[in-house]
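Trainee: What shape does this take:
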Amino acid sequence: MSQRKTTPQPRPDARTYSIGELARELDVTTRTIRFYEDMGLLTPRRRGQTRVYSPADRVRLKLILRGKRLGFSLAESRELIELYSPGSDNNRGQLQALMDKIHEKRAQLTQQLHDIEVMQLELDEAEQRCLDTLQRITDNN
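Mentor: From the prediction side, this is the model:
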């Protein structure tokens, strides 16, 4: 006997959210939320023309926004979110993947910081050469 997977239906008493409620609560625009829907990161149910967001949609949106603040691309956020499975014992895998992404991001930022410091030194040297040349021109006049 094969078992068919079914999409869990929200409990009738489960809290739902409108797009406006989520936008206000998380301080984003409704357009931003619709963008994440278009990217397949959020999949609210529909009640006529109205989007109905579940608590899981709210958590996903919070994770997307946190990823954005941490500098993760949408693809990286999607990868981490897809590891999230409420009620499963996969938190360890998700946390390890997040730690790996954090280490990658930190290494990238460290390299960028080094590159900026090198560029600042080069700008300082170019500025000093300009000042020296301007001083020579002024002294010769």
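
Trainee: okay, CA-based contacts and neighbour counts for the rest of this
Mentor: Noted.

Trainee: quick one: stretch 51-67 to chain centroid distance?
Mentor: Relative to its parent chain, stretch 51-67 has a centroid offset of 12 Å by CA atoms, centre = their mean, to the nearest Å.

Trainee: before we go on, could you also do this sequence so I can check it against the first one:
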Amino acid sequence: MTHYTITELAREFDVTPRAIRFYEDQGLLAPSREGASGLKRVFSGRDRTRLKLTLRGKRLGFTLNEIRALLDLYESPTDTLPQLQAFLDTVVRHREILERQRADLDATLEDLAQYEAQARVLLEKNAAAANR
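Mentor: The predicted structure is shown next:
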């Protein structure tokens, strides 16, 4: 069975050890402890997968509670209808949010392109007037 240190996971996923400890505190990760004092965290392949999915969920805008629920669904039997419905509801809600954000972003980019074009025209006019 493969094990990982907090440093290895932090390096692999480009996050700080502090972020990993935070996710542990939030119940998203459950490393075992080693050493005489029990302070050394040892992460399993399960923890690595949960961290990967947690970071993906954060990038998509999911809350930690939503991520936790999705992770629990990921590890539960997939034939439970209430769990599948909750998963579907969460995914649909976030897809709708992301689509609205994309539309807002597209509109903003279009506005910026127009402002940029107007500024370039004004600069060219000013440059031509200065050269006369």
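
Trainee: What's the match for Ala30 of the second structure in the first structure?
Mentor: The equivalent of Ala30 of the second structure in the first structure is Thr43 (alignment by TM-score structural alignment).

Trainee: OK, contacts around that match?
Mentor: For Thr43 of the first structure, the contact set (CA atoms under 8 Å, 6 or more residues apart in numbering) comprises 37, 53, 57.

Trainee: Would you verify that it is located in a helix?
Mentor: No. Membership of Thr43 of the first structure in a helix is not supported by DSSP: H, G, I helix; E, B strand; the rest coil, which gives coil.

Trainee: Just want the most central residue of the second structure.
Mentor: Most central in the second structure under CA atoms, centre = their mean is Arg59, positioned 2.0 Å from the mean C-alpha point.

Trainee: Roughly how far does that residue sit from Ala30 of the second structure?
Mentor: Counting by CA to CA, to the nearest Å, the separation of Arg59 of the second structure from Ala30 of the second structure is 21 Å.

Trainee: Equivalent analysis for Glu116 of the second structure, please.
Mentor: Here the criterion is CA to CA. By it, Glu116 of the second structure lies 50 Å from Ala30 of the second structure.

Trainee: For Ile81 of the first structure, what is the corresponding residue in the second structure?
Mentor: Matched to the second structure by TM-score structural alignment, Ile81 of the first structure sits across from Leu71.

Trainee: Return the residues in contact with its match.
Mentor: Contacts for Leu71 of the second structure were tallied using CA under 8 Å, 6+ apart; they are 28, 50, 53.

Trainee: Which residue in the first structure aligns with Arg11 of the second structure?
Mentor: Arg11 of the second structure maps onto Arg24 in the first structure, by TM-score structural alignment.

Trainee: For the strand or helix carrying its match, which outside residues touch it?
Mentor: Assessed by DSSP states H and E, Arg24 of the first structure sits inside helix 19-26. Helix 19-26 of the first structure is contacted from outside by 28-30, 33, 51-53, 58, 62, using CA under 8 Å, 6+ apart.

Trainee: ranges for the strands of the second structure?
Mentor: Ranges of strands in the second structure, per DSSP state E, are 3-4, 32-34, 40-44.
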